[in-house]
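Colleague: sequence and predicted structure, then a few things I'm wondering about:
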Amino acid sequence: MSRSGAVTFKGNPMTLAGDAVETGQVAPEFTLHYFEGGLQTLSLADLKGKPTLLSIVPSLDTGVCATQTKKFNESLAAMGDSINAVTVSLDLPFAMNRFCGAEGITNMRVGSDYQDRNFSNAWGTLMEELKIMCRACFVLDSEGKVVYAEYVPEVTNEPDYDAALAALKSAS
C-alpha cells in the first residue's frame, strides 16, 4: 500500500510506500546494517529489553538531518545505557560511521537500510518519488511496542524533539 501526499518535500507532495506505523502496534521487524570493524547487522530483536528511539532521516549529508542527529545525541547523554537510540537512513554504513566520528556522535547508533529497504517499506518511510526516507521518529518500549510515532509533515523541517524525548523517558 502507498500513501499519496502523506508528507511534503520542499512543498511537493510525496507518496510514502507501505502502511503508517502507529502508536500501540508491535514494531515491524527489520534488519539494518552498520560498520564497526566490518559490516554488521542490527535488528528489532537486538533492541528489545530497553526503550528505543528510532530517528529517521533522509541523509546525514544534509543540514537538517545532521542537526537532528546532533540534537538527539546531546539530549540522550543523560540517559546513558538505559535506552537504545538509532539514526536510520539509506546512507551507506561507511558514510554514517564517518559522520558519527567527525561529529562526536556517541549516544546513538546508526543503521543503514541501503541493501533492501526492508525498514523503510515496513515502517512506511520510503518516499517513492525520491527513493529516500522521509523524516520520522519512533519510540518503542522495552518489549518492542510503538509508544510514539511522528512522520514530520514537511521533510525539510525538524521533528518534535521534546515529544519524542518525553515518550522515551516515559517508556524507561
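Modeller: Arrived safely.
Colleague: from here on, just use CA atoms for contacts and neighbour counts.
Modeller: OK.
Colleague: show me where this protein has strands.
Modeller: Secondary structure of the chain (DSSP state E): strands at 2-9, 12-17, 31-35, 39-43, 52-56, 84-89, 109-112, 126-127, 132-133, 136-140, 146-151.
Colleague: among the ones you listed, which is nearest residue 118?
Modeller: Closest of these to residue 118 is strand 31-35, at 7.0 Å (criterion: C-alpha to C-alpha).
Colleague: the closest one: how far from the chain's middle?
Modeller: Centroid separation between strand 31-35 and its chain, computed with C-alpha atoms, centre = their mean, to the nearest Å, is 13 Å.
Colleague: who's in contact with the longest helix seen in the chain?
Modeller: Longest helix in the chain by number of residues (criterion: DSSP state H): helix 63-76. Helix 63-76 is contacted by residues 55, 57-60, 87, 103, 105-108, 156-159, 161, 165 when judged by C-alpha atoms under 8 Å, 6 or more residues apart in numbering.
Colleague: only the buried subset of the residues you listed, as a PyMOL command please.
Modeller: Applying 16 or more other C-alpha atoms under 10 Å to the contacts of helix 63-76, the buried members can be selected in PyMOL as follows:
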select buried, resi 55+57+58+59+60+87+105+107+108+156+158+159+165
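Colleague: just the ones in helices from the contacts of helix 63-76, please.
Modeller: Residues of the contacts of helix 63-76 located in helices (DSSP H): 103, 161, 165.
Colleague: which residue packs closest to the first one, ignoring adjacent ones?
Modeller: Here the nearest residue to residue 103 in space, its sequence neighbours aside, is residue 70; by C-alpha to C-alpha, 6 or more residues apart in numbering that works out to 7.7 Å.
Colleague: please compare the first structure with the one that follows:
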Amino acid sequence: MAQATFKGNPITLVGTEVKVGDQAPDFKISKSLVEDASLSDYAGKVKLISVVPSLDTGVCDAQTRRFNEEAAKLGDNVVILTISVDLPFAQSRWCGAAGVDKVVTLSDYKNRSFGKAYGVLIEEFQLLMRSIFVIDAEGKVQYVEYLGEMTEHPNYEAAIEAVKKLV
C-alpha cells in the first residue's frame, strides 16, 4: 500500500488493501449502540462507501454533505454509506444539525472490523483513513480511492461516475 500521511507526517494503515475486482469484504459495524449492520444488509444495491476520520472535521463534513447531495440523484438502487469511528449518537446528532438525510452513517467504533477489512485503520489514531469504495450489486469492488494525505478531498466526480456506470 502507498505511504499515507497526516499533514505530511507518515501514518500506518492496518489491514488488507482492497483492489478493483476483489469481492468486497464483509464487516460488522454499528448502526446504533444496539443495532449492527453489515455489507450483506445492502445486497442487491450499488454501494458507495465514503470513509471519513470524523464527521466533526472540515473535510469530512464537506465530503459527507457532497455525497448526501449526490444520493438523491442516483436512484433507489444505490446506497451511500458514510463510515467513521464516531459514536452512532454523535453521527445522528451531526446529521440532524447538518441536514444530512440521504446517506447512511455507520460506526466502526467497537472493533474496527471495517477499518481492518479495507486497510484503512490508522494505527496511531485508531481512526479511519479517508477513502472511497464503489461496490456493485453483486458485491464486487468496482472503484477504489485510498487518499495519500488524510486532509485532502477525494475525487468526488470519479466516484460518482463509477456509480453511474453501474446503474
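Modeller: Great, that's in hand. If you're wondering where the values come from, they're calculated on a predicted model, not measured in any experiment.
Colleague: picking that back up, and the ones in helices among the contacts of helix 63-76 of the first structure as TSV, adding distance to residue 12 of the first structure?
Modeller: Formatted as TSV, these follow (distance: C-alpha to C-alpha, whole Å):
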residue	distance to residue 12 of the first structure
103	31
161	24
165	29
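Colleague: specify which member of these is nearest to residue 9 of the first structure.
Modeller: Using C-alpha to C-alpha, these come closest to residue 9 of the first structure at residue 161, 19.7 Å.
Colleague: that closest one maps to what in the second structure?
Modeller: Alignment note: residue 161 of the first structure maps to residue 156 in the second structure; criterion TM-score structural alignment.
Colleague: same check, this time on residue 92 of the first structure
Modeller: Checking TM-score structural alignment: residue 92 of the first structure goes with residue 87.
Colleague: surely that match is in contact with residue 94?
Modeller: No. Residue 87 of the second structure lies out of contact with residue 94 (C-alpha atoms under 8 Å); the separation is 10.6 Å.
Colleague: more crowded one of these two?
Modeller: residue 87 (19 against 15; other C-alpha atoms under 10 Å).
Colleague: quick one, what contacts the more buried one?
Modeller: With C-alpha under 8 Å, 6+ apart, residue 87 of the second structure has these contacts: 33, 107, 109.
Colleague: of these, buried ones?
Modeller: Buried members of those, scored by 16+ other C-alpha under 10 Å, are 107, 109.
Colleague: against residue 133 of the first structure, how distant is the residue mapped onto residue 42 of the second structure from the first structure?
Modeller: Under the alignment (TM-score structural alignment), residue 42 of the second structure maps onto residue 47 of the first structure. Distance, residue 47 of the first structure to residue 133 of the first structure, using C-alpha to C-alpha, to the nearest Å: 21 Å.
Colleague: now residue 21 of the first structure
Modeller: According to C-alpha to C-alpha, residue 21 of the first structure stands 14 Å off from residue 133 of the first structure.
Colleague: out of these two, which sits in the busier spot?
Modeller: The neighbour count for residue 21 of the first structure versus residue 133, taken as other C-alpha under 10 Å, is higher for residue 133 (27 against 20).
Colleague: wait, the more buried one touches residue 90, no?
Modeller: Yes. In this structure, residue 133 of the first structure is within contact of residue 90 by C-alpha under 8 Å, at 7.0 Å.
Colleague: shared neighbours, these two?
Modeller: Counting by C-alpha under 8 Å, 6+ apart, the residues touching both residue 133 of the first structure and residue 90 are residue 58.
Colleague: OK, contacts around the nearest residue to residue 35 of the first structure once chain neighbours are set aside?
Modeller: Sequence neighbours aside, residue 93 is the residue nearest to residue 35 of the first structure in space, at 5.4 Å (criterion: C-alpha to C-alpha, 6+ apart). When contacts are counted by C-alpha under 8 Å, 6+ apart, residue 93 of the first structure is found next to 33, 34, 35, 39, 110, 111, 112.
Colleague: would you check that residue 125 of the first structure makes contact with residue 14?
Modeller: No. Residue 125 of the first structure is beyond contact range of residue 14, at 10.6 Å (criterion: C-alpha under 8 Å).
Colleague: neighbour count: the two, which is higher?
Modeller: Set residue 125 of the first structure next to residue 14 and count neighbours by other C-alpha under 10 Å: residue 125 wins out with 30 against 22.
Colleague: how near is the alignment partner in the second structure of the more buried one to residue 69 of the second structure?
Modeller: In the second structure, the residue paired with residue 125 of the first structure is residue 120, using TM-score structural alignment. Between residue 120 of the second structure and residue 69 of the second structure the computed distance is 25 Å (C-alpha to C-alpha).
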